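> no sequence for this one, just the structure:
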């Protein structure tokens, strides 16, 4: 093992990142992709740059016109004083037909025009605003190619947006002027009546606007704990109260906009003035920096001030209008995720959750509202608008997925719907016309089908996932011809009326729906849309595969979720590359474990660690909690009986771990130690390719290829939330109310099987009271492991998982035969043949007993046979798949490794 090196450093002055580097420095400079026959091996520190390292785009692009982007690290005191320039031409000497940018404060640029076919060359320049004539142009010229096959994207320019705002009367954000009094949904009388009844209750019940800090509410189980946790407890308590008042005020003001009743406006503004006092007194005591409240408190207040200045400026006296303008300006210039904190940061980093949950949206919306009052806000508007155009939706590229998992995907619904809808109305341009928006309903249909547990590869409770009901319904209206929008809406049903009525006044997503309903018609035949033809789908940008047996009836559905993500582990994502989860009947079976809480020992050791997921521990070490701990999905084929994919997590064990906390002392007091003994280290893994197949109706096959530089222990992790037992040598079993799942692992080497219902971190303390008053600990969960007895440089695992639905006659026979060269298993209606000797080329063959489908894959795949039909591989090692249709036609598919688009196209985002 490499000697560990411990480094502490700060990040954004908000977190300490505890970073342990186990990898050698020589690893980081390797950026080449090495192609070996059918397989492609990515030799990069990370697929996405944590911070942009080289100018983009270069090479092929898939949109026209692409964004040009570079980064020059700032010197001291240069933030906000840099000027950037771009020139772009099909003439490499830049002497004719040159597109030139104006001086920009940020280093990304779009020409906002359709570029002609051919090679395009570009350069960048930069200087300081104190010496504007002294432009330093890049020595290198960069180039990309326009083929004519790119997606054409030419949105309105920032100047056009500013002109529209200045030439029209407010409001521009919460709604447009001609929408005032016209958004109550007459076509849905039940919702209309419910909204009006709720608003009447706001007039009848008027609580005192006062945030209370009650020491007696501090839980008894935490009485002996230290001040950090107590501070956090009351920080959350006061935040909840403040947001409750803010939501009520927002509802009152929006009630006026819908009804015209002056009483709502009068009470809403009066209560805002009182809440503003609480903001400047009590809430300041629970901020992270002097003179500023908690980040989420600040965002809630900014949201209210933006609403009032946008739609009620004429109702404010001069003193209050000046105060709101100045406060809003101050906080967007100096406060949480303000312009100067985003500039030279947001555009360059791969992803930051709070930026895209609220930061970019609130800066853009506030700048729209402030721009008529403050000239500097026009600069913010230009930046935020272009940043949003360039990087939205941020959680993926084009496939509709979300790299952080579905647990926190839902927190982004507001900005994913509200922002493009506000801009679409304002500018008369369809900002939803993007591949991601065309695919998101498809992604949700496979990752979180109705009645099934959702994805469990990130923060969140691991079973619900994200419905995105507002977004889906809006898209079904806006793009009514999209099949997946109609299918998703058919399966989820129209928006829940009770929820909508209760949330429309405080949540931008349902508020947006009122306007969508008013301007876009739903295809009345959406309910007649047929179910999807395919039971499995790949979303390559985020490395997710969803496999099912029944997308219509959750009580009969066998669900397999698989993840190997090019983004690595960022923010709310987990170190869960090549991990899978299995459910049946709408309930988990072999599933991720752990409970989500603010940072504590349980979260670090037993929740946000690879041991909580169904993946591989290498020498007891988890995968890296860093962008460098990435995976990807090289292959995917699917048919009626067999669905198959390959994940490559060979680079997931880079040995870099980041544990966030407000203070280093907090980690020490929690007893958190990121050491090899606790499962953190660099095992120097060189190969982890996982083949995984669903054999319908009742089996799943997992075939692992594992290699490291030095001999290590290899552990196949298998977890369950409710129960698990060992039922034989290398056999584990779990069950839910609908089925039992049995797993059997085969390996040429001796393997030790263990089961425990104890978390690695010990008991999981529910110190935030998520389970209700009086609850002390979360329930224990179950953790199984198959670990090689000896340390090995390489090994192979074959794991056969059978799912036995209650009350059904299912073939449970799994016979294993060891032949001279292969291990052969009779698995229900299939014969599975694999090579378990790690010294031989890998090989897996699956053939149905009725000879209707066959699959061959692995390094030694040469041909596939189905009865008398034989197909030879064009390239040894390709995946070969044959399936016979009901008419007797033979369908054949052949596939070698396919790289994710981020490595094929120069426009990363």
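Ah, there it is. What you see is a predicted model; the values in this text were computed from it and never measured.
> CA atoms for contacts and neighbours, from now on please.
Will do.
> Look through this structure and tell me its longest helix.
For the chain, the longest helix by residue count, based on DSSP state H, is helix 227-259.
> tell me the angle of the next helix or strand after that one relative to helix 227-259?
For helix 227-259, the following helix or strand on the C-terminal side (DSSP states H and E) is helix 262-280. Inter-element angle recorded for helix 262-280 and helix 227-259: 160 degrees (by axes from the mean of the first three to the mean of the last three Cα atoms, to 10 degrees).
> Which parts of helix 262-280 count as buried, going by neighbours?
264-265, 267-269, 271-272, 275-276, 278-279 (16 or more other Cα atoms under 10 Å).
> again, but for stretch 371-391
For stretch 371-391, burial by neighbour count (16+ other Cα under 10 Å) applies to 371, 377-388, 390-391.
> got it, and stretch 236-244?
236-239, 241-243.
> How about the contacts made by residue 385?
Taking Cα atoms under 8 Å, 6 or more residues apart in numbering, we find residue 385 in contact with 158, 364.
> hang on, it in a helix?
Yes. Using DSSP: H, G, I helix; E, B strand; the rest coil, the assignment for residue 385 is a helix.
> how close does it get to residue 426?
To residue 426, residue 385 is 13 Å away according to Cα to Cα, to the nearest Å.
> next one: residue 491
From residue 491 to residue 426 the distance is 32 Å (Cα to Cα).
> same question, residue 100
In terms of Cα to Cα, residue 100 sits 28 Å off from residue 426.
> One more to weigh against that first structure:
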């Protein structure tokens, strides 16, 4: 089931099956196939915490298309797809990965840019429809997030139908009473913050070590991270592509060397694989500090016996991150600690340090 386009095509087959049921003999088979796929594995890239392996950009691509199926299925088949556990947290992933004014959207293809104002249409459906359900108490936070990004409500015929048939929008609720950091265990992503309210006041450390592997559009390597601070991207991850499948995309962006990750003897991790080579083994969030640890030795194809990366985001007036790598190699090896930024690094050879500076923030390593 782990096929990106295939996980969007099936519900279009279902919609066609519903439309032509009784008119085209094969329509019943189309519908039977699609409903079985829905119950068996949809949404395949998700977890019960609301995570999405392919990243926020592809989460939006999927959800913008799924709203049609969710409405068709409920109206014609009596299937309420929003009862699946994922949809109780469907808006949590973008809330935590791309808070208002974030310079980017985390891991996954095309997440180098902030969320689009055009996402408001499908979010309006999810917010309205979910808010009236017993497990829809988080919908107000999603509305607040969409408003902070200036997202537009649905227009056209769908907008009319939402107003006419769906529950009222819940009150907009800032996430002041939510934990400011969250782990999405099923996809192996932890998002650590000093505040969720505004990225311009936030220090955000994003970490991945995933049982989903590095397949499809979620190609970022295990035990890699991204650091934003005060609205600036400081230590970045390569999720830009010039063209899907190009040499730059597959040979550079999908490689370990293009990310804030570890090389062993100059070699990176097995890339573009569904193998569950990463796992978040610990997570703890407290007012004074957040802690996450990932294990990713299996990603190095037999070169390592152990690779645990531990990170602590220490909050307060001057937040900082402590990073510790515990590495056990099969034989003597050298290690390269890769870091990337959108501005040149200043290198302090005497103190084995470096720094990067952006207009509103900087980082010293």
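Cool, the structure landed. Bear in mind the structure is a predicted one, so any value in this text is a computation, not a measurement.
> Provide the aligned range in the second structure for the longest helix of the first structure.
Under TM-score structural alignment, helix 227-259 of the first structure corresponds to no residues of the second structure.
> which other helices and strands contact that helix?
The contact analysis (3 or more Cα pairs under 8 Å, 6 or more residues apart in numbering; DSSP states H and E) places helix 227-259 of the first structure against helix 189-204, helix 262-280, helix 295-311.
> Dump the ones you listed into JSON lines; add distance to residue 434 of the first structure as well.
Formatted as JSON lines, those follow (distance: least, Cα to Cα, whole Å):
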{"stretch": "helix 189-204", "distance to residue 434 of the first structure": "31"}
{"stretch": "helix 262-280", "distance to residue 434 of the first structure": "38"}
{"stretch": "helix 295-311", "distance to residue 434 of the first structure": "27"}
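> Tell me which of those helices lies nearest to residue 17 of the first structure.
Judged by Cα to Cα, the one of these that comes nearest to residue 17 of the first structure is helix 295-311, at 19.2 Å.
> Now do that closest one against helix 262-280, angle only.
140 degrees.
> Which positions in the second structure sit opposite the next helix or strand after helix 295-311 of the first structure in the alignment?
Per DSSP H and E, the first helix or strand lying C-terminal to helix 295-311 of the first structure is helix 318-334. Helix 318-334 of the first structure lines up with nothing in the second structure when matched by TM-score structural alignment.
> For helix 318-334 of the first structure, could you pull out the residues that count as buried?
Applying a neighbour-count criterion of 16+ other Cα under 10 Å, one finds 321, 324-325, 328-329, 331-333 buried in helix 318-334 of the first structure.
> Show which residues not belonging to it make contact with it.
For helix 318-334 of the first structure, the surrounding residues in contact (Cα under 8 Å, 6+ apart) are 302, 305-306, 309, 313, 338-341, 363, 366, 370, 373-374, 377.
> What does residue 304 of the second structure correspond to in the first structure?
So, by TM-score structural alignment, residue 304 of the second structure is matched to residue 685.
> What distance do you get for the nearest residue to that match once chain neighbours are set aside to residue 792 of the first structure?
Take residue 685 of the first structure and drop its neighbours on the chain: the residue closest to it by Cα to Cα, 6 or more residues apart in numbering is residue 708, 4.1 Å away. From residue 708 of the first structure across to residue 792 of the first structure, the span is 8 Å (Cα to Cα).
> how near is the residue nearest to residue 109 of the first structure when sequence neighbours are not counted to residue 269 of the first structure?
Excluding the flanking residues, the one nearest residue 109 of the first structure by Cα to Cα, 6+ apart is residue 68, at 5.1 Å. Distance, residue 68 of the first structure to residue 269 of the first structure, using Cα to Cα: 45 Å.
> ok, back up a step: for the contacts of helix 318-334 of the first structure, which two are the farthest from each other?
313 and 341, at 27.8 Å, using Cα to Cα across the contacts of helix 318-334 of the first structure.
> where's the residue nearest to the spatial centre of the second structure relative to residue 62 of the second structure, distance?
Centroid-nearest residue in the second structure, with Cα atoms, centre = their mean: residue 55, separated by 3.4 Å. Distance, residue 55 of the second structure to residue 62 of the second structure, by Cα to Cα: 11 Å.
> cool, residue 107 of the second structure as well?
Following Cα to Cα, the distance that separates residue 107 of the second structure from residue 62 of the second structure is 16 Å.
> Comparing the two, which residue is more hemmed in?
Between residue 107 of the second structure and residue 62, counted using other Cα atoms under 10 Å, residue 107 has the larger neighbour count: 31 against 17.
> Please pull up the equivalent of the more buried one in the first structure.
So, by TM-score structural alignment, residue 107 of the second structure is matched to residue 457.
> Next up, the contacts around the aligned residue in the first structure for residue 353 of the second structure.
With TM-score structural alignment as the criterion, residue 353 of the second structure lines up with residue 731 in the first structure. Counting by Cα under 8 Å, 6+ apart, residue 731 of the first structure makes contact with 742-745, 753.
> Please enumerate the helices of the second structure.
Using DSSP H, the helices of the second structure run over 6-20, 27-41, 56-72, 92-97, 120-131, 139-148, 156-165, 247.
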